[in-house]
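> No letters, just coordinates:
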């Protein structure tokens, strides 16, 4: 008998598929992250768990989990820095994720933020909603023209490449990137030697690297000081990749022109100092927030669960 636990409400199509595959499916209807006691209980009570962002399956959670009933954590999302993969492996628990399903939707949000920040769309909407718009005039709210500019992308995995294609083919932008290895994108793109070199040349800097210990505060004052004062910064990766205090300082001093953020260092907490700035666009982690995308993610996670519990290698195994 297979018993699985879904730690958040999921689209109905996902629940229907899960109920067809498993004997017992328990869905937690609270949208807040699991607490440590709940995670420890889940390892004991279920054969498989479908967790997501915020469910911090740390080494502490696995510390006393000797031969747990749970055999797989099928993460809902491509990022899995909230799961200690090594600790899970040591406890005999597989970890999977949902790559591919999130790529285009996340790249679309990057483009949304690029355009909103460069063209001051958030600021403009607030002006209209507040009743402060006096009418069109030739020098009103002048922003950055995106077409033909240079985008610098930090991280050239699936999502970084999808952003690059949109920028190049959709907006005629020059693409430069910083990545550990050279990438063949099918069009001209220059690989920067350092992030600072990229920042100095780019009109828009986009972060698309995975979260985790290696990338914690990868972006900070050094990068912002290398950027043009007319440049914009966009983060659609993980919030703690960016030193949020350094970003607030750069925006507040005019060191950079603007920013667009879909993620935050201490999400869902957004500092008052950041919310008070006019030159930053703030979205509530909308990267994959489309029904068909969330369905695809959920179905992929469910198939990972099913494979693991049937003694097969899950298609998206991390460990």
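Yes, it's here. Bear in mind that the values here come from a model prediction, so they are computed numbers and not experimental data. Numbers count the residues shown, from 1 in each chain.
> Please count neighbours and contacts with C-alpha atoms only from this point.
OK.
> Quick check: residue 299 is in a helix.
Yes - according to DSSP: H, G, I helix; E, B strand; the rest coil, residue 299 belongs to a helix.
> That one contacts residue 11, doesn't it?
No - using C-alpha atoms under 8 Å, residue 299 is not in contact with residue 11, being 9.6 Å away.
> higher neighbour count, those two?
Set residue 299 next to residue 11 and count neighbours by other C-alpha atoms under 10 Å: residue 299 wins out with 23 against 15.
> on that earlier part again, quickly list what's touching both of residue 299 and residue 11.
Shared contacts of residue 299 and residue 11, defined by C-alpha atoms under 8 Å, 6 or more residues apart in numbering, are absent.
> So which residues make contact with stretch 120-132?
For stretch 120-132, using C-alpha under 8 Å, 6+ apart, the contacting residues are 115-116, 133, 141-143, 278-281.
> Below is an additional structure, to be compared with the one above:
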């Protein structure tokens, strides 16, 4: 029986399926593996089911390697140096598709909550500071009919576009490094700065890491309308967090809705202090049926590796 390390607690159905086939070690810590811990795990286990926060950098692959597969729990895998893994003979997979709708739903949650100032309103009520309905109280941004600009028109970007167009009559524009056709009425914008300037609401859905690190920098944010709303459901490292905080503090943009952060779980105090920011604790796929489907997909990749077959979701 091959050994399998699962780096975080998964839904019980996933654990039962894993234990039926493998000698499973389950980490109960909520923090990710450090680089030395990742290196030790690669030397000790036949297979590993990691997730966001586990640091499988190039240094982790420098020593002895027993592990044959990293079946990542999540669509994003910027915490894994895939090139170093390949050199070390370790296959890597992820869990696309099953996360698409849940992540897009969180995108819409953040659009609505930020535009309509729902976070501020809830805090007002909880503080017992609400004095009653007033015609000009907490006026926000009307979402219906606003232009949404999507950065990264992959599966999640297109799912957001469908919700915006068909649900809220929003014109859709998007920026993508390659030419992209999709089944949602939309217009591709060739320059990121042009998209930032034209859209009322920006939604980021690109993969993290690599050339996308700090893709949204101070210069890009400066292009936004002062009434603009910025939403990030991608990865925290895609955005220059300090530049975003500065733009929000100065009122250069109206608000931001964030589900991801540069150094999770650390969220800067300056960001937490902002009333015009809606902050979620990385809830993108946080529904039991979605997380169970992600776990099942990760296990199917491990099973394929164990059977000597190609990984269905190899990256």
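Sure, I can see it. Predicted model only: the values in this text are computed from it and were never measured.
> quick revisit: taking the contacts of stretch 120-132 of the first structure one by one, which sit in helices?
115-116 (DSSP state H).
> Just put the contacts of stretch 120-132 of the first structure in a markdown table and tack on neighbour count and distance to residue 83 of the first structure.
Formatted as a markdown table, the contacts of stretch 120-132 of the first structure follow (neighbours: other C-alpha atoms under 10 Å; distance: C-alpha to C-alpha, whole Å):
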| residue | neighbour count | distance to residue 83 of the first structure |
| --- | --- | --- |
| 115 | 17 | 33 |
| 116 | 21 | 33 |
| 133 | 13 | 47 |
| 141 | 12 | 44 |
| 142 | 10 | 44 |
| 143 | 17 | 40 |
| 278 | 16 | 35 |
| 279 | 23 | 34 |
| 280 | 28 | 30 |
| 281 | 24 | 29 |
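> which two from the contacts of stretch 120-132 of the first structure end up farthest apart in space?
Within these, 115 and 133 form the most distant pair, 20.6 Å apart (C-alpha to C-alpha).
> one step back: from the contacts of stretch 120-132 of the first structure, which is closest to residue 256 of the first structure?
So of the contacts of stretch 120-132 of the first structure, ranked by how close each gets to residue 256 of the first structure (C-alpha to C-alpha), first place is residue 279, at 9.4 Å.
> Now do the SS call for residue 107 of the second structure.
Classified using three-state DSSP, residue 107 of the second structure is helix.
> With residue 176 of the first structure instead?
strand.
> roughly how far apart are it and residue 304 of the first structure?
Separation of residue 176 of the first structure from residue 304 of the first structure (C-alpha to C-alpha, to the nearest Å): 35 Å.
> These two: which is more packed in?
The residue with more neighbours, out of residue 176 of the first structure and residue 304, is residue 304; 28 against 22, by other C-alpha under 10 Å.
> ok, now how distant is whatever residue of the first structure lines up with residue 155 of the second structure from residue 110 of the first structure?
The equivalent of residue 155 of the second structure in the first structure is residue 158 (alignment by TM-score structural alignment). Computed as C-alpha to C-alpha, the residue 158 of the first structure to residue 110 of the first structure distance reads 13 Å.
> Give me the more crowded residue out of those two.
residue 110 (28 against 17).
> Aligned to the more buried one, what sits in the second structure?
So residue 110 of the first structure corresponds to residue 107, using TM-score structural alignment.
> What separation is there between the spatially most central residue of the second structure and residue 214 of the second structure?
By C-alpha atoms, centre = their mean, the second structure has its centre lying nearest to residue 234, at 3.6 Å. Separation of residue 234 of the second structure from residue 214 of the second structure (C-alpha to C-alpha) stands at 12 Å.
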